[in-house]
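>>> sequence? don't have it. structure:
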């Protein structure tokens, strides 16, 4: 959304009408249901008179809130809005690509879990065709124990895998974003201290959880960059963008490594829970039924 907003703004669309235009485009094109719903909600709030930044921040998700902070800072400082949205949009797009890669890494284990969960029904069908009665085994006291144990293992394995995935997803972030937000706030000619205060105020107002307040301490990356620019006479804004790019590259590498490790670690619940569940629910009843028939 951010980059599309920047294109519309450069094309002459007023900032107050950008959300309405995006809403109309979303209705005409194929979008995910979540994206379409969010755009329509934002457009509805803006149409009834809410400031655009507040309309965006009302969508309770970290990317929307970061975008709202950037929008507010550009309005307050008088900085051009389109370049600010371009920067934030690029950062969010990189994070989206990482999520897509994580989905690819997890697609194999997820398909295996679904296959193993469906195999007991297949084994029951094969057992019935061979003249055995595995379902009758499950109705016996021993079968009930197998069913309860196998169901518990299967449910626990799926829940374990989901928990591992959510833990990695909660670590998603855009590092260096505080440098880019200060870059936006400096666009109107404000002093670095004033720009930093505006960024902190906007973060506090919208609750942008991706930008932690400890990034603004005196020994943090942002403060060090400001001091370096003041001591060397280098222009601060390009230096902020360079530091932001470096921090984002490091964080992106860490997140990608975490995604790759998740693709391997998710095999642990598969081996310890899902496969034993298949043995308990699909193999053992058929084997017991065969031995009983013999």
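Alright, I've got the coordinates. Note that the structure is predicted; figures quoted are calculated from it, not measured. Numbering: from 1, shown residues only.

>>> CA atoms for contacts and neighbours, from now on please.
OK.

>>> Near residue 28, how many other residues are there?
Burial of residue 28 is recorded as 9 neighbouring residues (other Cα atoms under 10 Å).

>>> Heading C-terminal from the helix or strand that contains residue 24, find the next helix or strand.
Per DSSP states H and E, residue 24 falls inside helix 18-28. Downstream of helix 18-28, the first helix or strand assigned by DSSP H and E is helix 33-47.

>>> Packing partners of that following helix?
Taking 3 or more Cα pairs under 8 Å, 6 or more residues apart in numbering; DSSP states H and E as the contact definition, the neighbouring helices and strands of helix 33-47 are helix 18-28, helix 52-57.

>>> try this one side by side with the last:
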């Protein structure tokens, strides 16, 4: 019988775009691989193993898929998360890096809501397909291990949600164990936190009683400005129990890394934002469910 590996399904949610949500998913995924050794027991060879991560891209902008090398132009005939959702078939997963798998998005997801609304419970479409056996689209690493379910194949599932409280985002909430809310320290980014927390409460009451808020991550902080210090004080007072100790600072190295088609830990691990995401990754690791 396969080992149950899954620790958390984390949905990354913010109804505003450009707040570092996708960057945070990319950095946490690669950070878990870089710093996760020693947290996940030993493999069949007796060596401490690193985590295996599944990325589920629900954003029609396909940004997370692009960052991990998904070429939508040359992948028109390959199944995506969109196909799995509307057909209620197994989730197609592609190995993108060692230990990191992707269920890619499609731009067609922008018009997916009419299809989802035809289902008996539209907000549970993602949850249902996550329970099905996986489709391993390239290679045979998972098959060789004798695993075919998310529970047995992956230690973490990270869901990148669209920048809206849409039906796709509610699907992520219904499927997740916890929510991470990346928050840029600006007025428009902070004013919608209550809407997200209310959505979590609603989903917990109706569809997913185990859903929790993992934390608010302050991103792209400019510590030298008075406004930033005021926003941090506001978040600390209003959402004290939820704010991560770690936060990330603005740094052009992140822009450079993504322009080069790589992650911050490969490109510049010791820059400011690299150190910030290292702290965030270790905070997630050290507080993960047992």
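Ah, there it is. What you see is a predicted model; the values in this text were computed from it and never measured.

>>> quick one: TM-score?
The pair, once superposed, lands on a TM-score of 0.27 when counted by TM-score structural alignment, normalised by the length of structure 2; 133 aligned residues with a Cα RMSD of 6.4 Å.

>>> coming back round to it: is it possible to get JSON lines of the helices and strands packed on helix 33-47 of structure 1 that adds distance to residue 6 of structure 1?
As requested, the helices and strands packed on helix 33-47 of structure 1 are arranged in JSON lines below (distance: least, Cα to Cα, whole Å):
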{"stretch": "helix 18-28", "distance to residue 6 of structure 1": "9"}
{"stretch": "helix 52-57", "distance to residue 6 of structure 1": "14"}
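
>>> Nearest to residue 83 of structure 1, out of these?
Comparison of those against residue 83 of structure 1 by Cα to Cα identifies helix 18-28 as nearest, at 15.1 Å.

>>> for the closest one, which positions count as buried?
By 16 or more other Cα atoms under 10 Å, the buried positions in helix 18-28 of structure 1 come out as 18-20, 22-23, 26.

>>> Same question for stretch 144-164 of structure 1.
The neighbour-count check on stretch 144-164 of structure 1 (16+ other Cα under 10 Å) flags 146-147, 150-151, 153-154, 156-158, 160-161 as buried.

>>> from the residues you listed, which two are the most distant?
The most widely separated members of the buried residues of stretch 144-164 of structure 1, counting by Cα to Cα, are 146 and 161 (22.3 Å).

>>> so how far is residue 110 of structure 1 from residue 21 of structure 1?
38 Å (Cα to Cα, to the nearest Å).

>>> before we move on, what about residue 43 of structure 1?
36 Å.

>>> Tell me which of those two has more neighbours.
Applying other Cα under 10 Å to residue 43 of structure 1 and residue 110 shows that residue 43 carries more neighbours, namely 24 against 18.

>>> Just confirm the more buried one contacts residue 25, I think it does.
No - here residue 43 of structure 1 does not reach residue 25: they are 11.7 Å apart, not a contact under Cα atoms under 8 Å.

>>> before we move on, the earlier item: now, which of the buried residues of helix 18-28 of structure 1 sits nearest residue 7 of structure 1?
When the buried residues of helix 18-28 of structure 1 are compared for distance to residue 7 of structure 1 (Cα to Cα), residue 18 comes out closest, at 9.9 Å.

>>> wouldn't the closest one be in contact with residue 6 here?
No - the pair residue 18 of structure 1 and residue 6 does not pass the contact test of Cα under 8 Å, sitting 9.2 Å apart.

>>> Between those two, which contacts overlap?
By the contact definition Cα atoms under 8 Å, 6 or more residues apart in numbering, residue 18 of structure 1 and residue 6 are jointly contacted by no residue.

>>> Regarding residue 214 of structure 2, what is its secondary structure?
When states are read from DSSP: H, G, I helix; E, B strand; the rest coil, the local structure at residue 214 of structure 2 comes out as strand.

>>> actually residue 154 of structure 1, sorry about that
Secondary structure for residue 154 of structure 1, judged by three-state DSSP, is helix.

>>> now it: how far from residue 96 of structure 1?
For residue 154 of structure 1, the distance to residue 96 of structure 1 (Cα to Cα) stands at 31 Å.

>>> And residue 263 of structure 1, by the same measure?
According to Cα to Cα, residue 263 of structure 1 stands 17 Å off from residue 96 of structure 1.

>>> higher neighbour count, the two?
Under the neighbour definition other Cα under 10 Å, residue 263 of structure 1 and residue 96 were set side by side, and residue 263 has more, 20 against 13.

>>> Tell me which other helices or strands whichever strand or helix holds the more buried one touches.
When secondary structure is defined using DSSP H and E, the element that contains residue 263 of structure 1 is helix 236-265. The contact analysis (3+ Cα pairs under 8 Å, 6+ apart) places helix 236-265 of structure 1 against helix 81-129, helix 141-170, helix 177-185, helix 221-232.

>>> In CSV: the ones you listed, plus distance to residue 55 of structure 1.
As requested, those are arranged in CSV below (distance: least, Cα to Cα, whole Å):
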stretch, distance to residue 55 of structure 1
helix 81-129, 16
helix 141-170, 24
helix 177-185, 19
helix 221-232, 28
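
>>> Pick the most deeply packed of those.
Of all these, helix 177-185 has the most neighbours on average by mean count of other Cα atoms under 10 Å, namely a mean of 28.
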